[in-house]
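# With the sequence up front, the predicted model follows.
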Amino acid sequence: MALAAISADAKITITNTNCNYQKGLAVCTGDIRLGWQMQSDVNDDKQTAYQILVTENVTGKKVYNSKKKKSEESQFITIPKLKQNRHGYLWKVRVWDKDGKPSEWSREQQIRIQTKSYPDHSNKGNHSPLHRGWVGGGASFIGAITKSAAKLPEGRFSNAEFKKDYFKEKWNPVDTLSSKSIILRKEFSNGGKKITDAIVYISGMGHYEMHINGKKVGDSEFAPLWSEYSKTIYYNTYDVTDMLSSGDNAISVLLGNGFFNVQRGTRYSKLMTSFGAPQMIMRMDINYSDGTSKSIVSDPTWKYALSPITFNSIYGGESYDARLVQKGFDLPDFNDSAWKNAVAVEGAGGELEPQMAQPVKIMEHFGIKSWQYLPADSVASASAKTKRTVSPHTFVADMGQNLAGFPEITVKGKPGQKITMLVSENLNKQGVCDQRQTGRQHFYEYTIGSDTTETWHPRFSYYGFRYIQVEDAVLEGEPNPYNLPVISKLQSCFVYNSAEEGSSFECSNPLFSQTHRLIERAERSNMQSVMTDCPHREKLGWLEQDHLVGPSLFYNFDMTLYCPKIIRDITDTQKSDGMVPTTAPQYVSFGNLFDDSPEWGSTLVIMPFQYYEQYGDSTLITRNYPAMCRYVDYLTSRSKDGIVSHGLGDWYDVVEGGKSGFCKNTPIPLVATAHYIYDLQLIQRAARMVGNKTDEEKYSALYNN
């Protein structure tokens, strides 16, 4: 009797609703697959049926009703295609438990439908193609200067070319405006009308920070995610209904370089290549209660000015002069008469794609664990060892956690006083930050703009570090005979991709728990827009690590959206002959030896199967099957009698008395051929999955011979 009563009163709840794995606002360009999880406070309960309801956002018009369907399935539930519309859609689901009891409806999730967009190069009279297929069309890429006017060189260049005369000749004529951070702004009025919904689509390259009426839109850092810009440009989608006024409004967009525009300057840089000067494309669609609508698009009617960021480099750091802040620039009624008209620019040629992978964010903060002054008698030697002039007013803070990110300060001083911060994973013998092995010089500068308390962190650069070296400032409460700026708060911001944790691990043996945490911290530090090899010296998407640590990534993190982005980077970077470079996106060429290695390129074949085995989702295999075949065919063309002999092999070998790195202990043909054979095994499975009997027989013959 009691058990029956408990069963009758059982509560079932629907959680983790998602559309194409996206949570929150979902943007879709093709098939729509829905998923959810059922929770019950009774053991051995299960779903026996479900009902999905799709309505039009705002109007509430019913679009699709699955009615009650007997099924235990709760993932990859495909519904009929939805048409692109003004308001988007809302969907919800309810389920029935083993006793036939229905749950409450789940929370609604918003869906926006977008069509694929390709640059319309037929508009030859305009530098910037109007992306007519994109979010309704009409938007242009805009910035301060076109790539042609800036005289930016075409091509990808190795760091080995930096000191070559011909390389300098290519870059010497470049207009310095092309590397400047700018702010674009636009004002508009809603004429007192009531807003029912408003959506904005935006991409700013290399990275952007958008404000509406003085408030930041979203909480991303380094948006959008990096890509092979000549093939794919990601845009972000935000519901901004609650950010708009029925009257006057202002939009501002801060732009930085990122990997879109890497110019060496006077600080550290691993490479130099440019897809163009900072630029953005945007469309905002606003719907009103009277049935009318308005669109705000990026075009030459926008204004621009240089931002307070006086230097920004993904490799070299960032400098900010708060005296250059124009108060109220991101609010309506600002006088921008001194600002210049925006310029329609070329764009990078890539297809505009909604960013579905999770954004990079500030995910954690760490305060000071300990700190110490740099002794006066160490200043000269510290300067000599670090190859820069170290201030005599220096302290070094140990933040207690090695991470990828940047420092954040809260400080008070006098306008014009400048604080310099260096970061590093290690200290040298003099006790200051040692960047010798990780890329120097990388530093941050902040010039105080007022006599009030100010808080700042970099926007467009990051580094791997544990220690923060602060010059020309003191901590609050410390002696200050030189009237230096006073820092009331110093933090390190841990920045990484916001893909959720998928598991946790804890053990009675502290060594195992700490080892797991150490690995997790390292993986998080390198989960940026791509899986980087390191968060400082290179920051490149070297591919072999993706499949080698694939099991760890899939067990520890939600890779449902992040992994497809990795594969998209690979297929975008794949060469016409099928070769897959060792890095994707390939922002730099290191030459044939480092560009082409089977252990790296095989990620295109191996990782989709890891994804399939983890999630039961074969789409990465079926959608990328042609690209996978092209790579296996490429390896076949490089083989002789079934043996593949090129590449880096079993990197990274430690050789006593010799140069470590290159494969010494294991023959390169053995390692390369092992990957080729594994690829052949997998591609046969893929051929069976797509129903291509001819390919299956072809690759089976290669494998057996």
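Perfect, thanks for sending it. Numbering: from 1, shown residues only.
# From now on I want contacts and neighbour counts done on CA atoms only, so please keep to that.
Will do.
# that's a strand at Ile199, yeah?
Yes - Ile199 forms part of a strand when assessed by DSSP: H, G, I helix; E, B strand; the rest coil.
# Please identify which helix or strand holds Ser381.
Assigned by DSSP states H and E, Ser381 belongs to helix 379-386.
# Same check on Asp633?
In this assignment (DSSP H and E), Asp633 forms part of helix 625-638.
# following that helix, which helix or strand comes up?
Proceeding C-terminally, helix 625-638 gives way to helix 668-690 as the next helix or strand, assigned by DSSP H and E.
# for that following helix, packing partners?
helix 598-601, helix 603-615, helix 619-623, helix 625-638, helix 693-704 (3 or more Cα pairs under 8 Å, 6 or more residues apart in numbering; DSSP states H and E).
# Second structure follows, compare the two:
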Amino acid sequence: MTTPFAAAGAEWIWVPAFDDAAFPAQFVSLRRTFQLDQVPEQDVLLHVSADTRYRLYLNGQSISFGPCKSYAARWNYETVNITPYLTKGLNTLAARVLRFSSSHPGCFSMVRTALPGIKTDASWKAKLDVGVRMADESEWDYRLGPSFLNLNERADGELLDRGYAQPEFDDSAWAAAIVIRATGKMSPMLDPRRLTPRQIPSLSEDAAKFDGVVTSSGPNTSEEWTSLILEGKSLSLASNSTHTVDIEVKALTTGFLDFACQFDGDIQARPEIEFLCSECYEPAFEMGQPRRKGDRTDFRNGTLYGPVDIYKPHVGLNQYSPFWFRTFRYIRITIKTGTEPLDVSKFSYRSTYYPLNVATTIQTSSPLINNLWDISLNTIKNCLHETYEDCPFYEQSQFSMDSRSQILFTYLLSRDDRLARKTMHEFYASRRDDGLIETHYPNPARCINIPTFSLFWVLMVYDHMVHFGDERLVKEYLGAIDGVLNYFDRRITELGLVGQFDGDCWAFVDWIDGWISPGKGFLGMAVPPAYYKTGSATFHSLIYAYTLLKASELCKFVGRNDTAKEYIDRQQSIVQAVRGQCFDESTGLFLDGPKAAGQFSQHVQTFAVLSGCLETNDAARELMSKTISRHEEYSMAKASFAMGFYLFRAASEAGIYEESWPTLIQPWQKMISQNLTTWAESESSVRSDCHAWSATPLYEIGTEILGVKQRSKEYLKRLGKEGTEIMVAPRRALVEDISGSVLVGDEENDLVSIKWGKGSDMRVETSKGQEVSVIVR
């Protein structure tokens, strides 16, 4: 019996004569056959990794997809028990590897090193896959903005090595794989990748069907297309015909597409099949024109925009699945047949997400609350894969500001903090020599940095302390937290405010109409004009002060009381400077910058409250009342969906949450009326229809309406906080009836249940009889 993998240590192998710089991305196929006298009774564990991505098959079955996204110093490998897939006799391991070149920008979502390869031994055979190429950047529709993913395919079935994952495939013409090393003889150099086990579970791949046909054109009816996708009934397309069909799922999703067809005609008359994935219908627009989305389901007056995969079938049975998952609510299939007919037998998908075990649930007769919860949950789910993602459709990048909110949302749903831990460590590993972390990471290139996003990483660590009370985790990151805060301390001006950042930094605050500074290009977008006009943006000082408050608690938690005091002293100095330099006596509001007459924003007022800039509760209440209900009167820049999370927090802290709820929730009500099934990125930057930083309503329902605050015992004990671990302060005035079970402990079944109905008393129960502190509002 031979072993299916290297017994004496694996090597990185690859196809011979590979030109890594020839294209931004290329596919390579690899095979390894072996004989078994009998199937082992014990588990046979296989460890596998590749640069950049792989899918591994054993005897034709997909058994692993990876490696999990990370960075070179923590390059992941997967471990698979292959015993269930082994057979007596001939067996075949096969891999398909997508390699992104280190010489090209390529996909901004995936890290790669200078060397391609898959980790095994040199007994494999390898071949460059010329049947599929990635769409060139010139083929991207730049009306949609920059091209970040570059993952769409142009596939020619006739050039594919069909069946190469099966044992009976003839690979005699394939070349022997070669070993690729980063080291030389007697060299102390190491492999650029430091291998580490995958830290999170594998993504789901669950068989799913589309929900229906929106519209179709061509000889075949919509009913015939519907029978194909719902019942699997084969569909015959006549020769010399053109077919366009729009297919939908009820709610935006992420999944791997699976398409099958039979073509028995002349190779010279092959059809061409296009798959366009889109988030919504929207009015037509041209390059340079603003996008204006309304009813996302309005197919009569809207069109579909999105990236396109193209497949040309070979003679015989075709089964085509793009390598990477797609994001879609609608898919437009366009098929142009040649002089021969085409039979389509399958079009479905495999939904894919991070397998988060959602334990928190709600039930209510309120349509609004139900919609807010369901849409938020679907948004979060679609932005959870191997990292927290800003948006699955356009970027699939892990940003620290986005991730801070997303992590808090998932803490409300599940005690699974593995992805959160992975995220915190990845940002920690991205530290720059000036103390900042990278704005989005992992990524394959040095990018523009948003300094305030480093503060959101500090808040991530704080949130984990509150929810889990893990001393070791806090200690691991405190040094880097000091570095982040010191970066801002070094930028304090003679006015006592945070000044301007370095030239490679973006002073981003929020996507707001009117926040653009002429002549500054990209760096002038989403930045309060006061930043360039006065040399300082009040928001930067206030969010720094807010983070200092939280960092002080982190230090107290591990006994660094002197540093905790230092951070409070810094916070006090900042808020005093803001009061003195940025407060407008005539309106009672804080300006966007020192002496920035008439420039106000909800962002600054919000963080004035959160950072402790107001000296009395009455002052905070008055300020937030103006901010929320009278912002138009003062021409305040309005907070976007992402910053709305903090606006809700300030309203709660100021004691005006219930009276502010109808106004604060309006943007989400508008999205519901526009038939979104996930929350959009922004009102002013109309791009992504699925952006998890906008899933704030889920958090509001759990922590404010049901009123459950999650706090670990260790956090309460070490910081001397008053009250019990479980604090419940529901807001009955906001919903007539509701029942919910919310996570509160260290295990998935540690729940507190709250229930009330019209005219009935409120009931609060815990799954394990824990002590509960209930505040009746």
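Received the coordinates, thanks. On a predicted model such as this, the values are computed, not experimentally measured, just so you know.
# Looking at the helices and strands packed on helix 668-690 of structure 1, spot the one closest to Gln109 of structure 1.
Shortest distance between Gln109 of structure 1 and those, using Cα to Cα, is found for helix 603-615: 22.0 Å.
# against structure 2, where does the closest one fall?
Aligned by TM-score structural alignment, helix 603-615 of structure 1 falls on residues 456-468 of structure 2.
# Could you look up the SS state of the aligned partner of Glu205 of structure 2 in structure 1?
Counting by TM-score structural alignment, Glu205 of structure 2 corresponds to Ile362 in structure 1. Judged by three-state DSSP, the three-state class of Ile362 of structure 1 is strand.
# Next: Ser525 of structure 1.
helix.
# so what's the counterpart of it in structure 2 up against?
Under the alignment (TM-score structural alignment), Ser525 of structure 1 maps onto Asn382 of structure 2. For Asn382 of structure 2, the contacting residues are 253-254, 353, 392, 690, by Cα atoms under 8 Å, 6 or more residues apart in numbering.
# Those residues into TSV, with extra columns for neighbour count?
What follows is the contacts of Asn382 of structure 2, written out as TSV (neighbours: other Cα atoms under 10 Å):
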residue	neighbour count
Thr253	25
Thr254	22
Tyr353	20
Pro392	26
Cys690	31
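# Now the two most distant members of these.
Going by Cα to Cα, the pair spanning the contacts of Asn382 of structure 2 furthest: Tyr353 and Cys690, at 14.1 Å.
# quick one on the thing from earlier: which of the contacts of Asn382 of structure 2 are still contacts in structure 1?
Contacts from the contacts of Asn382 of structure 2 that recur in structure 1, judged by both residues aligned by TM-score structural alignment, their matches' Cα atoms under 8 Å, are 253-254, 353, 392.
# any idea which of those is closest to Tyr85 of structure 2?
Using Cα to Cα, the kept ones among the contacts of Asn382 of structure 2 come closest to Tyr85 of structure 2 at Tyr353, 24.1 Å.
# Let me know the secondary structure of that closest one.
At Tyr353 of structure 2, secondary structure determined by three-state DSSP is coil.
# and it, how far is that from Phe427 of structure 2?
With distances taken as Cα to Cα, to the nearest Å, Tyr353 of structure 2 is found 22 Å from Phe427 of structure 2.
# elements contacting the helix or strand hosting Asp285 of structure 1?
Assigning secondary structure by DSSP H and E places Asp285 of structure 1 in strand 279-288. On a contact count with 3+ Cα pairs under 8 Å, 6+ apart, strand 279-288 of structure 1 meets strand 142-143, strand 195-205, strand 293-297.
# how about 10 Å then?
strand 142-143, strand 182-189, strand 195-205, strand 207-212, strand 232-239, strand 248-256, strand 293-297, strand 343-344 (3 or more Cα pairs under 10 Å, 6 or more residues apart in numbering; DSSP states H and E).
# Within the helices and strands, which one has Val609 of structure 2?
Using DSSP H and E, Val609 of structure 2 sits within helix 602-610.
# which residues in structure 1 does that helix match up with?
Against structure 1, helix 602-610 of structure 2 falls on no residues (TM-score structural alignment).
# picking up where we left off before, wait, which of the contacts of Asn382 of structure 2 is closest to Ala284 of structure 2?
Nearest member of the contacts of Asn382 of structure 2 to Ala284 of structure 2, counting by Cα to Cα, is Cys690, at 20.0 Å.
# Show me what the closest one lines up with in structure 1.
Using TM-score structural alignment, Cys690 of structure 2 sits opposite a gap in structure 1.
# Same question for Val484 of structure 2.
With TM-score structural alignment as the criterion, Val484 of structure 2 matches Tyr631.
# Roughly how far does the spatially closest residue to Leu455 of structure 2 that is not a sequence neighbour sit from Ile726 of structure 2?
Spatial nearest neighbour of Leu455 of structure 2, excluding adjacent residues (Cα to Cα, 6 or more residues apart in numbering): Thr547 at 6.4 Å. Using Cα to Cα, Thr547 of structure 2 is found at 25 Å from Ile726 of structure 2.
# One more: Ser222 of structure 2?
Here the criterion is Cα to Cα. By it, Ser222 of structure 2 lies 54 Å from Ile726 of structure 2.
# Kindly report the same for Thr766 of structure 2.
The value you get for Thr766 of structure 2 to Ile726 of structure 2, if Cα to Cα is used, is 9 Å.
# How about Gly9 of structure 2?
Noted for Gly9 of structure 2: a distance of 51 Å to Ile726 of structure 2, by Cα to Cα.
# okay, those two: which has more neighbours?
Ile726 (22 against 9; other Cα atoms under 10 Å).
# Give the aligned equivalent of the more buried one in structure 1.
So, by TM-score structural alignment, Ile726 of structure 2 is left unmatched.
# Ile726 of structure 2 against Ser753, yeah?
No - if you go by Cα atoms under 10 Å, Ile726 of structure 2 and Ser753 don't touch, sitting 11.4 Å apart.
# anything in contact with each of these two?
708, 743, 766 (Cα atoms under 10 Å, 6 or more residues apart in numbering).
# By neighbour count, which of those wins?
Neighbour count (other Cα under 10 Å) singles out Leu743 as the most crowded of the shared contacts of Ile726 and Ser753 of structure 2, with 28 neighbours.
# Once you drop chain neighbours, what's closest to it?
Using Cα to Cα, 6+ apart, the nearest residue to Leu743 of structure 2 is Leu751, at 4.6 Å.
# Distance from the longest strand along structure 1 to the middle of the chain?
Longest strand of structure 1, by residue count under DSSP state E: strand 394-412. Distance of strand 394-412 of structure 1 from the chain centroid (Cα atoms, centre = their mean, to the nearest Å) equals 23 Å.
# and it with helix 379-386, angle?
If you take axes from the mean of the first three to the mean of the last three Cα atoms, to 10 degrees, strand 394-412 of structure 1 sits at 90 degrees to helix 379-386.
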